[in-house]
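>>> Got a predicted structure plus its sequence, pasted below:
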Amino acid sequence: MKKHELIVIGGGPAGITLAKMLGKSDIAIIRPENASMIYCAMPYVIEGLIPHQDTLKSDNLVTDNGGVLIRDEVTSIDFEGKSLQMKSGETYQYGKLIIATGAVPFIPPVPGSKLKGVMGFKTEGDMDEISHVVDAGLKRAVVVGAG
């Protein structure tokens, strides 16, 4: 079982900022994604203003500041035992835990919300799916929300 003084679940802006602020502390950032993204830039990719690659953050933002990047998914948390069970089967002990998994798009449970073409917009997969639909000739869309 591996141990870190601080573990952050989530590899977005909060996790990266913590790694930078805490410097060479014993910090581990856990995220399942292959790359961390600049999420607010995703609409510009869909519009064709910037390439997808420009939305990806370098892992060095974590590792150059002494952090350890773990690409895995937390499947359970034992708060009393201060441990995390991972999808890979690995177990991690922590001194302190920060859960910074970000926002989740809310699609209200209204008639039609499960139809093809109704989607959230949060992840790289969402961006790719929407880009594909736009590239295929989408002419009209309804956007609900102002995030």
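Now that the structure is in, tell me what you want to look at.
>>> CA only for contacts and neighbour counts going forward, please
OK.
>>> how about the closest residue to residue 96 other than its chain neighbours, what does it touch?
Closest residue to residue 96 apart from its sequence neighbours, by CA to CA, 6 or more residues apart in numbering: residue 6 at 4.8 Å. Residue 6 makes contact with 26-28, 94-98, according to CA atoms under 8 Å, 6 or more residues apart in numbering.
>>> Most neighbours among those residues, please name it.
residue 27 (28 neighbours; other CA atoms under 10 Å).
>>> before we move on, which element is residue 125 in?
Per DSSP states H and E, residue 125 falls inside helix 124-135.
>>> Against which helices or strands is that helix packed?
In terms of contacts (3 or more CA pairs under 8 Å, 6 or more residues apart in numbering; DSSP states H and E), helix 124-135 is packed against helix 42-46.
>>> Pull out the buried residues from the helix it packs on.
For helix 42-46, a neighbour-count test (16 or more other CA atoms under 10 Å) marks 42, 45-46 as buried.
>>> Just give me the closest of those residues to residue 86.
residue 42 (28.7 Å; CA to CA).
>>> from memory that closest one sits against residue 129, does it?
No: using CA atoms under 8 Å, residue 42 makes no contact with residue 129, being 11.9 Å away.
>>> list the buried ones in the helix holding residue 125?
Quick answer for helix 124-135 (16+ other CA under 10 Å): 124, 127-131.
>>> before we go on, here's another structure to hold up against the first:
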Amino acid sequence: MAKNSNNVNMLQSIQQGYGNMTWGQKLSAAGTAYAGVTGYADAKNEGAGVPGALAQGVSDAFLMDLIGWKKYVGGAVLMGAGAAAIKGFEVMNSSARELGRLGTAAPFSSSTFVDSEQVYTMRQAGMNMIGQSQQSLRQTILGNEAQAMHR
């Protein structure tokens, strides 16, 4: 165990009961428990077995007491800074790509249309079908009007 008088006092207070612990000792015990539980959970999530995760949780729990909470929190912030920087870069890169894509958004701007004889023939056949449909509808309407007028 660490040679910290706070730890010795905390252990003595635990032996006497939690009612005798100061707020600082209670906070320290809570921080130690939190570090141990999160260390265990992180190790399990990374694929460690129960013994390895338990060892990681115990070492994380008492690491704060061994090196002090300021160094422990500083180290945790520094370890998270790299991941935060990478995430920030990914977000900025994604935004830049999205803006670049939106700036050139025009219909068929990146395609080349090749008009072949077959495409021309198909387009003409489609236009002829539309024209015939319109004429057929027109003839039907006029035929119905003629029938109504000649009754």
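Okay, I see it. These numbers come from a predicted model, not from an experiment.
>>> Give me the TM-score for these two chains.
Overlay of the two chains. TM-score (TM-score structural alignment, normalised by the length of the first structure): 0.24; 64 aligned residues with a CA RMSD of 5.8 Å.
>>> hang on, the earlier thing: for the residue nearest to residue 96 of the first structure, what is the enclosing helix or strand?
strand 2-9.
>>> how near is residue 45 of the first structure to residue 61 of the first structure?
22 Å (CA to CA, to the nearest Å).
>>> I should have written residue 76 of the first structure there, sorry.
Residue 76 of the first structure sits 27 Å away from residue 61 of the first structure, going by CA to CA.
>>> More neighbours: which of the two?
Set side by side, residue 76 of the first structure and residue 61 show more neighbours around residue 61, with 15 against 12, by other CA under 10 Å.
>>> Determine the number of other residues adjacent to the residue lying closest to the more buried one once chain neighbours are set aside.
Spatial nearest neighbour of residue 61 of the first structure, chain neighbours left out: residue 16 (6.4 Å); criterion: CA to CA, 6+ apart. Residues lying near residue 16 of the first structure (other CA under 10 Å) number 22.
>>> after the helix or strand containing residue 95 of the second structure comes which helix or strand?
Using DSSP H and E, the element containing residue 95 of the second structure is helix 69-103. Next helix or strand after helix 69-103 of the second structure toward the C-terminus (DSSP H and E): helix 117-149.
>>> Identify each buried residue in that following helix, please.
Per 16+ other CA under 10 Å, helix 117-149 of the second structure contains no buried residues.
>>> what's the offset of it from the middle of its chain?
Centroid separation between helix 117-149 of the second structure and its chain, computed with CA atoms, centre = their mean, to the nearest Å, is 54 Å.
>>> Please name every helix or strand in contact with it.
Looks like helix 117-149 of the second structure contacts no helix or strand (3+ CA pairs under 8 Å, 6+ apart).
>>> doesn't residue 78 make contact with residue 84 of the first structure?
Yes: shown here, residue 84 of the first structure and residue 78 form a contact pair, counting by CA under 8 Å, at 6.3 Å.
>>> between the two, who's got more neighbours?
Ranked by neighbour count (other CA under 10 Å), residue 84 of the first structure and residue 78 place residue 84 first, with 23 against 10.
>>> Distance of the more buried one relative to residue 8 of the first structure?
Going from residue 84 of the first structure to residue 8 of the first structure by CA to CA gives 11 Å.
>>> do residue 77 of the first structure as well
Counting by CA to CA, the gap from residue 77 of the first structure to residue 8 of the first structure is 12 Å.
>>> who has more neighbours, these two?
Applying other CA under 10 Å to residue 77 of the first structure and residue 8 shows that residue 8 carries more neighbours, namely 23 against 15.
>>> how about the more buried one, what does it touch?
15, 27-30, 97-100.
>>> Next step: those residues restricted to strands.
Here DSSP state E is the test, and the contacts of residue 8 of the first structure give 27-30, 97-99 as lying in strands.
>>> Distance to residue 21 of the first structure for those - can I get that in a markdown table?
What follows is these, written out as a markdown table (distance: CA to CA, whole Å):
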| residue | distance to residue 21 of the first structure |
| --- | --- |
| 27 | 11 |
| 28 | 13 |
| 29 | 13 |
| 30 | 17 |
| 97 | 16 |
| 98 | 14 |
| 99 | 17 |
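>>> Please consider this matter closed, and thank you.
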